[in-house]
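Asks: please find the sequence and the predicted model below.
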Amino acid sequence: MIFERVAVGIGMTNCYIIGDEETRDAIVVDPGDEPEKILDLIGRTDSNIVYIVLTHAHYDHWGALNDIRTETGVDKVILHRLEEEVLENPEMNLSPWISGQSVSMKGDKWVEDGDIISVGNMMVTVRHTPGHTPGSISLIIDNKCICGDALFAGSVGRTDFPGGSPYVLRRTIDEVFKKLPDQMEVWPGHGPSTTIGKEKKLNLFMK
């Protein structure tokens, strides 16, 4: 598997390149900023980008989207249907707060809980993990969970932004994350990776 991470932007958003090592087909997850860093990683991994996937629609997770789209020729941006309003509404996507400019974007391909994204011979399972935003998703590939801002090492995502809900996030933790295997790696939208088992032991929000 191709699996690379680079932290970009002032918020150090984790952008991921994930792909099939045999076919070189890959996805870019959360191209938040600094497109040159992301494009360099795409080049170094010799990846053929087939989709851009957003774990959620806050601007710090897609600020470099147009640049990546232009340079790679990718025509599909994948996210959950419930993020459509967040993506299109600057007050919800936080672009004025993050960049100082009001920016909106439209998605191309909508996914739901349980959908499969095919990347070469690799299957990526979509889990709906709302709470930080209404349409936040996590991606499950083998023993890895790319979870955006839903779950962090030692914490969880904020729920005080427009569309966030601590009650919904609590349900996501109980119904999704707690049921994942302890050995599953957790790769969040910011900060270091961890495992489900470690978070069950050390993260108060996983109790």
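Replies: Noted; the coordinates are in hand. Residues are numbered from 1 along each chain as shown.
Asks: going by C-alpha atoms from here, please, whenever you check contacts or count neighbours.
Replies: OK.
Asks: quick one, strands of this structure?
Replies: 2-8, 13-19, 25-29, 48-53, 77-80, 109-111, 116-119, 122-128, 137-141, 144-148, 151-152, 155-156, 185-188, 194-195 (DSSP state E).
Asks: now the first one against strand 144-148, angle please.
Replies: Taking axes from the mean of the first three to the mean of the last three Cα atoms, to 10 degrees, strand 2-8 and strand 144-148 form an angle of 30 degrees between their directions.
Asks: show me what counts as buried in strand 2-8.
Replies: By neighbour count on 16 or more other Cα atoms under 10 Å, the buried set for strand 2-8 is I2, R5, A7, V8.
Asks: what's the answer for the second one, then?
Replies: Burial within strand 13-19, assessed by neighbour count using 16+ other Cα under 10 Å, is assigned to T13, N14, C15, Y16, I17, I18, G19.
Asks: what's the nearest residue to the fourth one if we skip its chain neighbours?
Replies: Take Y16 and drop its neighbours on the chain: the residue closest to it by Cα to Cα, 6 or more residues apart in numbering is R5, 4.5 Å away.
Asks: here comes the other one, which I'd like you to weigh against the first:
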Amino acid sequence: MSGVRIVVVDDHPVVRDGVRGMLDGQPDLHVVAEAADGDEAVAQVARHAPDLVLMDLRMPGSDGVAAIRTLARDHPGVRVLVLTTYDEDQDILRAVEAGAVGYLLKDTPREELFRAVRAAARGESVLAPAVTARLLGRLRTRVPDAPSERELEVLALVARGLTNRAVARSLAISEATVKTHLVHVFGKLGVDDRTAAVTVALERGLLTLDRPRP
């Protein structure tokens, strides 16, 4: 089967039916399975090896964020695009940090949804305009703090010349998560690029060329 193979995850059967109907109406988009919670989503991905998971966040049992983390670890080639009604900062950040390549709201017009699904399947980042505005606003207003141990691990590998893909492979995380960690490091160090981040971290003693300080 050519085209994008998709697993739809939502705890509401009516929503799953509606999304399946829309996606299957496109010649290059194919829903191969559905799931009602995070655990079932992981099982369906293992069974069907899709290109993309369209993931709701808040569901009974295992939620979407937990499933995204598991998929990023165990099935790094599978992209996850969040489709939810929730646009709170905490939900957005948790999903992106867990490894989602995109975040859409359920009021997204169908043509935009189709474009987003295709882009996410190619590994491109896809964010609803309202979500982008909230993320940027949060990053601009948050008080800078020290980079976390994980962020410094990422930066240490960057300092050795590794690409985002190589960093992701080394730490068993997604490329989207690597990008998120770097964005956070840039904000905390007050810089705009990788080279400046490495330089400032070295100057502050947060990083050595071998490894981040414990």
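Replies: Perfect, I can see it now. Bear in mind that the values here come from a model prediction, so they are computed numbers and not experimental data.
Asks: work out the TM-score between the chains.
Replies: Once superposed, chain against chain, the TM-score is 0.32 (TM-score structural alignment, normalised by the length of structure 1); 111 aligned residues with a Cα RMSD of 5.1 Å.
Asks: my read: the residue nearest to Y16 of structure 1 touches T13, true?
Replies: No - R5 of structure 1 lies out of contact with T13 (Cα atoms under 8 Å); the separation is 9.8 Å.
Asks: of the buried residues of strand 13-19 of structure 1, which is the nearest to T194 of structure 1?
Replies: Using Cα to Cα, N14 comes nearest to T194 of structure 1 of these, at 13.7 Å.
Asks: isn't that closest one right up against V6?
Replies: Yes - when contacts are counted by Cα under 8 Å, N14 of structure 1 is listed as touching V6 (5.7 Å).
Asks: residues contacting H30 of structure 2?
Replies: G3, V4, R5, I6, L23, D24 (Cα atoms under 8 Å, 6 or more residues apart in numbering).
Asks: most neighbours, which of these?
Replies: I6 (28 neighbours; other Cα atoms under 10 Å).
Asks: elements contacting the helix or strand containing A130 of structure 2?
Replies: In this structure, A130 of structure 2 sits in helix 129-141 according to DSSP states H and E. When contacts are defined as 3 or more Cα pairs under 8 Å, 6 or more residues apart in numbering; DSSP states H and E, helix 129-141 of structure 2 packs onto helix 89-98.
Asks: got the angle for the helix it packs on vs helix 129-141?
Replies: Going by the same axes, to 10 degrees, helix 89-98 of structure 2 makes 90 degrees with helix 129-141.
Asks: which outside residues touch helix 89-98 of structure 2?
Replies: Residues outside helix 89-98 of structure 2 that contact it (Cα under 8 Å, 6+ apart): 57, 64-66, 68-69, 72, 82, 102-103, 131, 134-135, 138, 176-177, 180-181.
Asks: any chance of CSV for the strands of structure 1, columns distance to I98 of structure 1?
Replies: Output for these, formatted as CSV (distance: least, Cα to Cα, whole Å):
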stretch, distance to I98 of structure 1
strand 2-8, 13
strand 13-19, 12
strand 25-29, 19
strand 48-53, 20
strand 77-80, 20
strand 109-111, 25
strand 116-119, 30
strand 122-128, 25
strand 137-141, 21
strand 144-148, 17
strand 151-152, 20
strand 155-156, 20
strand 185-188, 19
strand 194-195, 27
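Asks: nearest to L202 of structure 1, of the ones you listed?
Replies: Closest among these, once you apply Cα to Cα, is strand 155-156, at 9.3 Å.
Asks: quick check: next helix or strand after the biggest helix by length in structure 2?
Replies: Looking across structure 2 with DSSP state H, the single longest helix is helix 175-189. Counting by DSSP H and E, the next helix or strand C-terminal to helix 175-189 of structure 2 is helix 194-203.
Asks: part of a helix, is A33 of structure 2?
Replies: No - per DSSP: H, G, I helix; E, B strand; the rest coil, A33 of structure 2 lies outside any helix segment and is strand.
Asks: enumerate every residue touching it.
Replies: By Cα under 8 Å, 6+ apart, A33 of structure 2 lies in contact with I6, V7, V8, Q44, H48.
Asks: most neighbours among the residues you listed, which one?
Replies: Neighbour max across the contacts of A33 of structure 2 (other Cα under 10 Å) = I6, 28 neighbours.
Asks: residues touching it, list them.
Replies: By Cα under 8 Å, 6+ apart, the contact set of I6 of structure 2 is L29, H30, V31, V32, A33, P50, D51, L52, V53, L54.
Asks: next step: the residues you listed restricted to helices.
Replies: Reading helices off the contacts of I6 of structure 2, I find no matches (DSSP H).
Asks: ok, and the most crowded of those residues?
Replies: Neighbour-wise, the contacts of I6 of structure 2 (other Cα under 10 Å) top out at V53, 32 neighbours.
Asks: pretty sure that one contacts V4?
Replies: No - between V53 of structure 2 and V4 there is no contact under Cα under 8 Å: 10.3 Å.
Asks: burial check on D40 of structure 1, number of neighbours?
Replies: By other Cα under 10 Å, the residues close to D40 of structure 1 number 11.
Asks: roughly how far apart are it and I68 of structure 1?
Replies: Counting by Cα to Cα, to the nearest Å, the gap from D40 of structure 1 to I68 of structure 1 is 11 Å.
Asks: no further queries at this time; thank you.
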